[in-house]
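Chemist: mind looking at a prediction? Sequence and model below.
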Amino acid sequence: MVHLVMAVATLIASYLIVAEALATPRGLPFNPLAGCGKSLPKGQALGSVTNVSIASSGLQRSYLVFVPPKYNAFIPTPLILSYHGGNRDALSQLLLDQLTIPEFNTASMVVYPQGIAEKWQGVPNVTVNDVQFTTDILNQIESLYCINPSRITATGKSDGAGFCNILACDPVLSKRMAALAPVSGAYYVDTSPCSASTVALPCSAGRTDVPMLAFHGGNDTTIPYLGGDRKEECLPTIPHFIQDWAVRDGLGDKNMTTPIATDTVKYSFGRGLQTGLVELFYESNIGHDWPSTEPNSDNTAVGHHVANYNATPIILEFFASHPLSILESLEEVL
């Protein structure tokens, strides 16, 4: 036990030394561990959710922050960003994803950004810079709390899931995000006509090993599994989307299919140490939902029903299994 504590302390010290020695001289806008050792902001407590205001691109914006019950200001903490769906808000996403309930999460901090007009960058005709908004949130969070820079991840629903893909394809933030898990994602491509199974998917990721875990229902009538025209842009088929990520990550286009539950399979790409770097969970008879075996705001809508599996613990396990390496997480500092 003593050796474990010493190892953790050494790792923390290493992060602090490198961040302090390298970040400041180069004039970077953030220090990954600047918030370590600080008391919680006024009015916040362990296990609490707080609404926070932030200026970004000349706009006053906001996000909800959940401080996990096990947060310790001297131990770098995992951070999850969770983006709401179109025409929803940060609070509805918090209630939907279950990432703040003790049954699933007591250790990771969760941030729920609020979209302008309940929309996200990447949705047709949306011009707001949510990549910069996310960057500003990360810089602020890392200045206030002790965040583990190797365990910054993102998930989201629908349009928010589509924005996760934008983060994964951003040349800078893709190197800051350890892993992403979009749910019922809307991955718009501005092209016409729409060849959903072959459309070129633009991406400028800054690395070639981005862990990507997607979820989609076969009965999704909002963002169809087989893609097609929507809002005068093109949605790829979900098999094309996930296969494209596998190829981009150097895993090839062949997958292993594993039954998970009734009417539910997992398509997994990669071999050896890269097994499961890219995955898709598909349940054939659920709709545009956050998969859950318990009632939620998605599956209680008319014509919907509970899923045969729960996405939330799968997402948390995926995030835990795919941290950035120490060198990767410090690359932006260097």
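Modeler: Good, I have the coordinates.
Chemist: use CA for all of it now, contacts and neighbours both
Modeler: Noted.
Chemist: where do the helices sit along the stretch 51-200 of the chain?
Modeler: 90-97, 130-144, 159-169 (DSSP state H, counting those that start in this stretch).
Chemist: neighbouring contacts of the longest one?
Modeler: Outside helix 130-144, the residues within contact range by CA atoms under 8 Å, 6 or more residues apart in numbering are 29-36, 38, 40-41, 54, 56-57, 113, 115, 120-121, 147, 167, 173.
Chemist: most packed of the helices of the stretch 51-200 of the chain?
Modeler: Among the helices of the stretch 51-200 of the chain, helix 159-169 has the highest mean neighbour count (mean count of other CA atoms under 10 Å), at a mean of 27.
Chemist: what residues sit buried inside the one helix or strand residue 8 maps to?
Modeler: Counting by DSSP states H and E, the element that carries residue 8 is helix 2-23. For helix 2-23, burial by neighbour count (16 or more other CA atoms under 10 Å) applies to 12, 15, 16, 18, 19, 20, 22, 23.
Chemist: okay, now the one to match up with it:
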Amino acid sequence: MRLSTFPAVLAALGRLTYAASSQGCNKTSAAPTLEKRVTVELAANKSRSFMYWLPPNYDPKTPAPIIISYHGVRQSPTKQANLDQFDNTRFNTDMIAVYPQAVTPPGSDEVMWQGPRKATQDDIGFTMEILDQLEEEFCVDTDRIYASGKSEGAGFVGMLACNSTSNARIAAFAPVSGAFYPGHNDGMSDKCKDEVPVPCSPMRCNIPFLEFHGGADFLAPIEGGLHRHECLPDIRTYMRQWAQRDKLDTEPTEVYNLTDVAQVNKYDDKGTVTFVYDGDKVGHDWPWTVENPDTKRAHSKPASFNATSYIMEWFGNFTLAPPDNCNATV
């Protein structure tokens, strides 16, 4: 994948003819507010909320893709939007950007997503209800719904990919600096092993999965380790497991330099499973070529590329594939 084709991919996203449309298409009950961040309560549960942004090219008669992005621990939808810039017309003119709000689980003093042991709320169900509400209100291309996120929010994106209900509606998954919590403390806390078991039963083996990680990540180390009393997996092992679930080679079939320090590892020709190594000096960050809230907080160096551009181009390669009943449980 080369970023030089990025503008053409974005244009194609808005011109696909055979789009799977939602019931909100041709709905004229209210004029949409374009290019503004709007926060709403979830219709099915007033205690939960999310923020959305309609792109400038949104048309109630033309199905639009959705990208849903999850913030990290102690963060918010606004901070995530400021970080990933999916609602910036420099990168996105066609996709509806959605930012859910996490909750504070009982016994915790910080907002987080389902995944860590203490986070017992049903955020997969919450996500499905968000999609139900958006598809009823707006003209959505139900074959081009995508998920991304940062840190513990990225870890939750991994859960969405592993769940047969959510991956039946979401076409592709792109977590960044993922903290992939296994959701249990099984006695390994004194000695984390290389292959930390992460529950995953996607019931299909054609799930596009892209992950970014830096070598200087101290919160979700690339080699895994103990964090919040749970063992995080080694990221390269975690990606090999995704290749195995998708019935691909367990070693990259193509490796090339994205920049002089960042490296792309693809597990098939299409990049269905792809791992981008951000470089040795990139920390727990959303990779950007300039300072951003992540680099300032972590006192780390900017990356040599822009993850948002890469993600948007990569999403453009995939639409929702029907389950292939491979019963993958790796």
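Modeler: Alright, I've got the coordinates. Fair warning: this is a prediction, and the values are worked out from it, not measured in the lab.
Chemist: fetch the TM-score of the aligned pair.
Modeler: Once superposed, the chains reach a TM-score of 0.86 (TM-score structural alignment, normalised by the length of the second structure), with 299 aligned residues with a CA RMSD of 2.0 Å.
Chemist: count of neighbours near residue 226 of the second structure?
Modeler: 18 (other CA atoms under 10 Å).
Chemist: just checking, what residue in the first structure corresponds to it?
Modeler: Alignment note: residue 226 of the second structure maps to residue 229 in the first structure; criterion TM-score structural alignment.
Chemist: in a helix, its match, correct?
Modeler: No - read with DSSP: H, G, I helix; E, B strand; the rest coil, residue 229 of the first structure is strand and lies in no helix.
Chemist: could you measure from it over to residue 286 of the first structure?
Modeler: 21 Å (CA to CA, to the nearest Å).
Chemist: residue 79 of the first structure too?
Modeler: Distance from residue 79 of the first structure to residue 286 of the first structure, counting by CA to CA: 29 Å.
Chemist: go on, residue 110 of the first structure?
Modeler: Separation of residue 110 of the first structure from residue 286 of the first structure (CA to CA) stands at 26 Å.
Chemist: related to what we said a few turns ago, who touches the match of residue 226 of the second structure in this structure?
Modeler: Residues in contact with residue 229 of the first structure (CA under 8 Å, 6+ apart) are 194, 235.
Chemist: what do you get for residue 199 of the first structure?
Modeler: By CA under 8 Å, 6+ apart, residue 199 of the first structure lies in contact with residue 236.
Chemist: now whichever strand in the second structure runs longest on the first structure. Mean distance?
Modeler: Assignment by DSSP state E gives strand 140-150 as the longest strand of the second structure. Superposing on the first structure and averaging over aligned pairs (mean CA distance after the TM-score superposition for the first structure), strand 140-150 of the second structure comes out at 0.4 Å.
Chemist: just to check, residue 147 of the first structure is in contact with residue 37?
Modeler: No - shown here, residue 147 of the first structure and residue 37 do not form a contact pair, counting by CA atoms under 8 Å, at 10.7 Å.
Chemist: which of these two has more residues huddled nearby?
Modeler: Using other CA under 10 Å as the criterion, residue 147 of the first structure and residue 37 rank with residue 147 on top: 28 against 15.
Chemist: ok, now which ones touch whichever residue in the second structure pairs up with the more buried one?
Modeler: Counting by TM-score structural alignment, residue 147 of the first structure lines up with residue 140 in the second structure. Counting by CA under 8 Å, 6+ apart, residue 140 of the second structure makes contact with 20, 21, 22, 24, 25, 62, 63, 64, 65, 66, 134.
Chemist: sorry, back to before: and residue 79 and residue 286 of the first structure? which has more neighbours close in?
Modeler: Using other CA under 10 Å, the more surrounded residue of residue 79 of the first structure and residue 286 is residue 79, with 27 against 24.
Chemist: pull the contacting residues for the aligned partner of the more buried one in the second structure.
Modeler: By TM-score structural alignment, residue 79 of the first structure lines up with residue 66 in the second structure. Residues counted as contacts of residue 66 of the second structure (CA under 8 Å, 6+ apart) are 95, 96, 97, 98, 140, 141, 144, 145, 146.
Chemist: can you list those in CSV and add distance to residue 57 of the second structure?
Modeler: Shown next, in CSV, are the contacts of residue 66 of the second structure (distance: CA to CA, whole Å):
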residue, distance to residue 57 of the second structure
95, 8
96, 10
97, 13
98, 16
140, 13
141, 14
144, 16
145, 17
146, 18
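Chemist: could you see which of the residues you listed carry over to the first structure?
Modeler: Compared against the first structure with both residues aligned by TM-score structural alignment, their matches' CA atoms under 8 Å, the contacts of residue 66 of the second structure retain 95, 96, 97, 98, 140, 141, 144, 145, 146.
Chemist: return the distance of the most centrally placed residue in the first structure relative to residue 60 of the first structure.
Modeler: The centre of the first structure sits closest to residue 154, judged by CA atoms, centre = their mean, with a distance of 1.4 Å. As judged by CA to CA, residue 154 of the first structure and residue 60 of the first structure stand 22 Å apart.
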